[in-house]
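Student: Quick one, structure for this:
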Amino acid sequence: MMAGSSLAAMSAAHAQDKPQGQTAASADPQPYSDDIVVTAQKREERLLSVPVPVTAVSADRLLSEGRTRIEDYFSQVPGLSLLASGSGQNTLAIRGISTSSSTNPTVGIVIDDVPFGASSVTSYSSRLIPDLDPSDLARIEVLRGPQGTLYGASSMGGLLKYVTVAPSTAGVSGRVQANIEQIDGGGLGYGARAALNLPLGDDIALRVSGFGRRTAGFVDNLTTGEDNVDRSRSFGGRAALLWQIADNVSWTVSALAQDTKGNGANNVDVANISVLNAPLTQTRMPGTGQYRSKVTLVTSNLQIDWGDTSLVISSGYNRSVYRSMADSSPAYGPIAAQIVGVSGATFAVDYNTEKLTQEIRVERKFGEHADLTLGGYFGNERTHGAQIIDARVASTGSFFANLATIKSQTKLDELAGFGTLTLHFGRFSLQGGGRYARNEQSYPRDARGPLIGNGFSNVHSESGLFSYLISPQFNITDKVMLYGRVATGYRIGGPNPNAAAGAPASYAPDKTTNYELGLKGTFFDRLATVDASLFHIDWNNIQLSLSNPLNGLTYFTNGPRAKSEGAELALTLAPGGGLTVAATGTYNVAELTTNLPAGGGYGLDGDRLPFSSRYAGSVSADERFAIGGSAQAFVGATLTYVGKRYGDFQRTAALVRTVMPAYTTVDLRAGVDVDKWSLSLFASNVGDKRGIIGGTTNGLQQTPTGPFNYIYIRPRTFGVSVAKRF
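Tutor: Here you go, the predicted model:
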């Protein structure tokens, strides 16, 4: 592990930032951030040469600091926001583009350029982000702004991209790592990881990896008397095979799996919405709070090169399974008491999504004058879902009667064609591109129970959408680049199965248009590295999520317009002597630009969009120094600020939005590197701040004095990590 200035792209690069085909263990460390290679445009390019605002997070650094989940590191990525819903559910937003945790996702997810997960909220997709362990990742790339031309649906706010370490024929290499951590006042966590790269000949290589971890908890259940109920266990692995069939033909196949079992929810109960620093406790019915999340991905990537022309055939199959059962007594207990005479109730969900994708693209270079990419995409999604509301005996959690059962099967097929053309005129380049996508969607649904009645429905929808990209680029010098970007992104619409009286039977797609000016480069012989951007995003026909007041179920509608505009900066200073200082800053005004319509929820012109900070940023400093022979030591600290955020829009003016106050955390780290051994010590949230990253009502209506719950960041945590490469 090399010490760097921050987790993000502007920090000193790590060995795992090498292009695919080289392993981190066999590559030499890269000393400067402009050597980092990313695949934001589906091809390997230097980070500072890509006319896209992108942050690359080092997976190696995440492991050394015990940051194994998105909620541990999202705050250090400019423009990235997270809303936690408990029991392993997280919703992401980039540049404030979101209206709810219960709408179609606005951030696309890809793993090695294969789209992962569903595009429809009826598949629970907005909350089920694949929170991959960094054990065999090279890096995580976060692309800010709409990415509809290259990546299609659900990327209207941006993209989260997991990039795995590729097999290499260069030689045998590997890595083993173990860590342990203690939450102050909470539980003990630990983990172990191993990876091996094994050439099977001159043209075949196999890479295998595996991990297991126990994530410590810190919330106590007063009803059952169990401490640290929000602990979880995760395990998984990956195998990848590279076959260099010929000098110009390579084929890589891989399989990845991860299984997470949560013992309980991490929601903290509070008496009313104004209580911000409550004891880390909850009251939950016995047998509730558990969840299980399983991720499976199989990919195939065939690349054939003919001189300046390449053919890439990328195929993928992924499966996401999620099950949980929550104590919903505050919401449905009064209804259960009225219908069947008991005061306890649970809300269980069971979702199984399978997705097949196929992309074929041709890339052609016309000397130094032009680059052309043409491609086609097909995606097939199938989700079997169930939502079950049961009446239960509150004291024991035993089943009493079913109140409602909704079983559904979401079907979505998408077909798209896309292309980009980049023209080069000396120091000036101009890129343009477009994508046309058409989707068909159906939602057969069977509803049973006294709460919702009995009935079957099958709603069908289809739509076609065009997105485009225009990006001029000017290389002021060989190391400084100025770019502009006009780009669009979109979300699909869909059926409206739980609509309240007067709500539409379906809702329409929405679209964002991004206008941006950016500067990237290194200055003063790499003393300073800068990545800065100014942006304005117009958002039309915004999708809204509302709650049916009769049964608490979610339905959807479209609103008018919103905007997101602001500035982002990442700055690294490397004055020499082993010192690196880095800073990131975000200013983001994400708000409605017209009032929400009647029946579309309560929101006025100028009201903030959900869970985005107006101000956010981080400052870090790291010092590396020799201590004798080949040994080096390092020390570092990071200060992170997350600004005030708001929750979802509410149905009426009488109901309240969640307010999540600003918070500041300080993290410390130190360690030693000796030959191929690394020892890292870390302390996160050393001030033990109660940063809120989620909050919601416990009842059907969110009132100031009603039962409420918050989700907090981890309290003060101490840990140690030991790793060896070979």
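Student: all contacts plus neighbour counts: C-alpha atoms, from now on.
Tutor: Noted.
Student: Give me the buried positions along stretch 684-696.
Tutor: Neighbour-count burial for stretch 684-696 flags 684-686, 688-696 (criterion: 16 or more other Cα atoms under 10 Å).
Student: likewise stretch 701-719?
Tutor: 701-704, 706-719.
Student: so of those, which ones are in strands?
Tutor: 708-712, 717-719 (DSSP state E).
Student: Format those as JSON lines; extra columns: distance to Lys563.
Tutor: Putting those into JSON lines (distance: Cα to Cα, whole Å) gives the following:
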{"residue": "Phe708", "distance to Lys563": "30"}
{"residue": "Asn709", "distance to Lys563": "30"}
{"residue": "Tyr710", "distance to Lys563": "28"}
{"residue": "Ile711", "distance to Lys563": "28"}
{"residue": "Tyr712", "distance to Lys563": "28"}
{"residue": "Thr717", "distance to Lys563": "38"}
{"residue": "Phe718", "distance to Lys563": "41"}
{"residue": "Gly719", "distance to Lys563": "41"}
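Student: Let me know the closest of those to Gly316.
Tutor: Checking those against Gly316 with Cα to Cα, the nearest one is Ile711 at 34.5 Å.
Student: measure that closest one to Arg95 for me?
Tutor: According to Cα to Cα, to the nearest Å, Ile711 and Arg95 sit 22 Å apart.
Student: one more to put side by side:
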Amino acid sequence: MKTRFATSLLVSVAWATPATMMLATAAHAADAVPTAPQASEPEIIVTANRRNEGVQKVGGELTALSNADLERMHASTFNDFATQVPGLSFQSYNPTTNLIAIRGVASSTAELGGAVSLYLDDVPIGASTQFGLGSQSFNFNLFDMDRVEVLNGPQGTLYGANALGGAIKYVTTPPKLGETSAKIELDGSATDHAGTNGAARAAINLPIGQDLAIRLDGNVEHDTGWGHDTARGLDHLGSADVVGGRLQVLYQPDDKLEIRLSAFAQRSKANGLDVGFYNLSNSTPVAGAYDQQYAVNQPSITSVAVLSGTISYDLGFAKAVSVTSWQRNHGYYQTDDSVFYGVIVPIYASVYTAYFGAPTVGASPYSLLVDTNTSKVTQEVRLQSPSNHTVEWVAGFYYDHEYTGELVDLLYTASPNGQLPAPYTNYPFYGWLPSHYTEVAGFGDVTGYLGDIFDMTVGVRYSHQSQAYGSDISWIGILPVVQNGGIALDPTYSYESTSSQGVWTYLFNPRLHVSKDVMVYGKVSSGFRPGGPNFVLPASFGSTVPSTFQPDKLWNYEIGEKGSFFDHRLTFNIDGYDIEWTNIQTTQNVNGINQLVNAGNARIQGVESNFVLRLVQGLSLTGAGAHTVARLTTPAPVLGLANADDRLPLSPRWNFSVGATYRFDVGQTRANASITDTWTGQRTSGYQGSATNVYYSLPSYNTVNASVGATLASGLELSVYVRNLFNSKGQLSAVTLNNALSPLFPVPVTLAQPLTGGITLRYNWGGK
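Tutor: The predicted model follows:
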């Protein structure tokens, strides 16, 4: 299959090149005499390939959102821009974290390992393993971000593990030498069906002498929730409070040496979930669209603290860069699992009642508590050659060590302390799961140029991962044992395991420059996600899950075009790809406990495109869209699937956004108006025909956002915005765990933010 597609790729290149040449020739008849861009904005400079280059020069699909773009969207978190990025989809675990899928690379809504790598500047954020809940991507606040880069497709050679589907890089605004400036921002809004939101944000840049500068920013946010619990009479469920700040120091004594130190911390606290209860059969609400009924509270807290230091020195023949970081990630989540465990736990308890005279255990309520702490140290050292357009190269070394302590308790909340009644001595489930992860990797790429016509990048990375895992668990489903002369109904079971694995990843990226502004490229790239030791239960429990699970790997075959036409009035990019995904990692629930397994293989094919059209001075139209077909190519018994061809969850077949922005002057006041229409197609949660990963259809939905703003000569900005103008009740994601027991149980569905109107007041002072 790979050979067949590689042949098709070459044929497509041969076909597309003359066609693109014709369009380029028509648009650039005077290419030898460059003309000034008409009504164009400066091209965003990105660091996707570990060097500074224009976004239109990167040989792959890349969405770059500048600070101006984020402010125009009034985007404060990932959810505010995600639907406008082609090929990007997500599931909201809670208001503080998301599971992110790019190009359909997601096996289930319950997977524990991340398939998208997350970066803050050059620092990888989050746990690399399933035991640290690596799939739960942290929601960074976007205030004072220089840009966000979303890289579609595997980035295994430069970004290493967990970049199967792609990578998202949050790039902060750096300190600026010789500049005194400040920015203050106040935001207030109201959400239909909910309440009011508010935020205060500030940043200051201070020079200290000629070669030192500091930048300090902070933010406090409150977002109201729109969930309504009709059983307990609670409103504003899903509300979240965020506090964060960042301190950066830049020291640059000359043109060769640059030292940048950074300290960042953010804490997000949420109360409940933004969900409504929906019918499994027809995807309609059980009662009101935002109504839910839970037995217990579901708080969540996530926090990240990062210290990093980046040193770069120009050696002449290359720039040496060292990036050192320490971080601590903490996640605390409580979820109401009364329905699922309210069936399973009483079944086990009834057996012990019959044989040992233990008391009966009620069907409700049960709360699952997960408390995870990960400490992570990383070191990257690399050499980067100058950009000479002859031979350019990058070579480096990467080291990562992580320790994760994960506490998992299933609480019987009918009891004051969460424990089962005597003679039980513990919770229905108790688990202490410590683990260590170490990764050592070497990587490099070389780009060779044939004049200004053709260049090709070849990259490789070898990564070796070692893991040690232990568990101390007690579960009512484990058979009683004789202990201290008596019968222990909930004995503690201890287990330890290690694993050691090595993985190669590759990149082949040819680029043909049809003209100065038009490029056709091909890309063959690979990525992986680490395997590791498994969560093994006693043999008496009847589990046949192996003691280790393997890395899953992915190959991506891609062809694309990037170009600017008609004196840069039109920018148009398009690409097509074919992905082969093997040994897919997922979770398998065995008698109430999730275990890590490899499920089979999948194939994902798609097309992505985006454009910017500048019609007249100040008026521009934008658009982006993707078509994704993601299906299993083998049976997946662990998912309850005996046949191939089942659709992968989360990703829509189609998604697109179109928008218009108009900038104009009124006297000395600069004004702007924008509107964006985003359409997200039908998606799935689970798989059709699976009794364990139950299928739910998430209908397509449409949202319209609009804003009007003005900037005075004094630097004061005022903008008015509306999100979800027509109050679409978009269904973002769903969890069907309970429906493995019965299709009649309601499905908790995470909903898009209802109609929200707000005002932002921003003041910029100083600067150059």
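Student: how about the helices in the first structure?
Tutor: Assigned by DSSP state H, the first structure shows helices spanning 59-64, 70-73, 148-151, 329-339.
Student: about what we covered before: can you tell me which two in the buried residues of stretch 684-696 of the first structure are farthest apart?
Tutor: Farthest pair in those, by Cα to Cα: Val686 and Thr696, 26.9 Å.
Student: Now Gly484 of the first structure. Nearest residue, chain neighbours left out?
Tutor: Once flanking residues are discounted, Gly484 of the first structure sits nearest to Leu517: 4.5 Å by Cα to Cα, 6 or more residues apart in numbering.
Student: tell me the contacts of that neighbour?
Tutor: Listed by Cα atoms under 8 Å, 6 or more residues apart in numbering, the contact set of Leu517 of the first structure reads 482-485, 533-535.
Student: can those residues go into CSV with extra columns for distance to Ala567 of the first structure and neighbour count?
Tutor: Formatted as CSV, those follow (distance: Cα to Cα, whole Å; neighbours: other Cα atoms under 10 Å):
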residue, distance to Ala567 of the first structure, neighbour count
Leu482, 15, 20
Tyr483, 15, 22
Gly484, 14, 22
Arg485, 14, 22
Ser533, 6, 21
Leu534, 4, 17
Phe535, 6, 20
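Student: how about JSON lines for the helices of the first structure, with mean neighbour count added?
Tutor: Formatted as JSON lines, the helices of the first structure follow (neighbours: other Cα atoms under 10 Å):
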{"stretch": "helix 59-64", "mean neighbour count": "23"}
{"stretch": "helix 70-73", "mean neighbour count": "16"}
{"stretch": "helix 148-151", "mean neighbour count": "26"}
{"stretch": "helix 329-339", "mean neighbour count": "20"}
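Student: Format these as JSON lines; extra columns: distance to Ser463 of the first structure.
Tutor: As requested, the helices of the first structure are exported to JSON lines (distance: least, Cα to Cα, whole Å):
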{"stretch": "helix 59-64", "distance to Ser463 of the first structure": "38"}
{"stretch": "helix 70-73", "distance to Ser463 of the first structure": "33"}
{"stretch": "helix 148-151", "distance to Ser463 of the first structure": "15"}
{"stretch": "helix 329-339", "distance to Ser463 of the first structure": "36"}
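Student: Which among these is found nearest to Ser119 of the first structure?
Tutor: Checking those against Ser119 of the first structure by Cα to Cα gives helix 148-151 as the closest, at 12.2 Å.
Student: Report all helices and strands that the closest one contacts.
Tutor: Here helix 148-151 of the first structure touches strand 399-425, strand 428-448, strand 455-477, strand 480-491, going by 3 or more Cα pairs under 8 Å, 6 or more residues apart in numbering; DSSP states H and E.
Student: Specify, as a residue range, where it falls in the second structure.
Tutor: Using TM-score structural alignment, helix 148-151 of the first structure corresponds to residues 156-159 of the second structure.
Student: And the matching stretch, how far out from the chain middle?
Tutor: 17 Å (Cα atoms, centre = their mean, to the nearest Å).
Student: mean offset of it relative to the first structure (after superposition)
Tutor: For stretch 156-159 of the second structure, the mean deviation from the first structure after alignment is 0.4 Å (mean Cα distance after the TM-score superposition for the first structure).
Student: returning to what we had before: per the alignment, name the residue of the second structure opposite the residue nearest to Gly484 of the first structure.
Tutor: So, by TM-score structural alignment, Leu517 of the first structure is matched to Ile559.
Student: got it, and Val480 of the first structure?
Tutor: Match for Val480 of the first structure (TM-score structural alignment): Val518.
Student: Could you do Val172 of the first structure as well?
Tutor: Match for Val172 of the first structure (TM-score structural alignment): Thr180.
Student: Contact partners for the residue lying closest to its match once chain neighbours are set aside?
Tutor: Counting by Cα to Cα, 6+ apart, Thr180 of the second structure lies nearest to Leu206, which is 5.0 Å off, once chain neighbours are set aside. By Cα under 8 Å, 6+ apart, Leu206 of the second structure lies in contact with 175-176, 178-181, 213-215.
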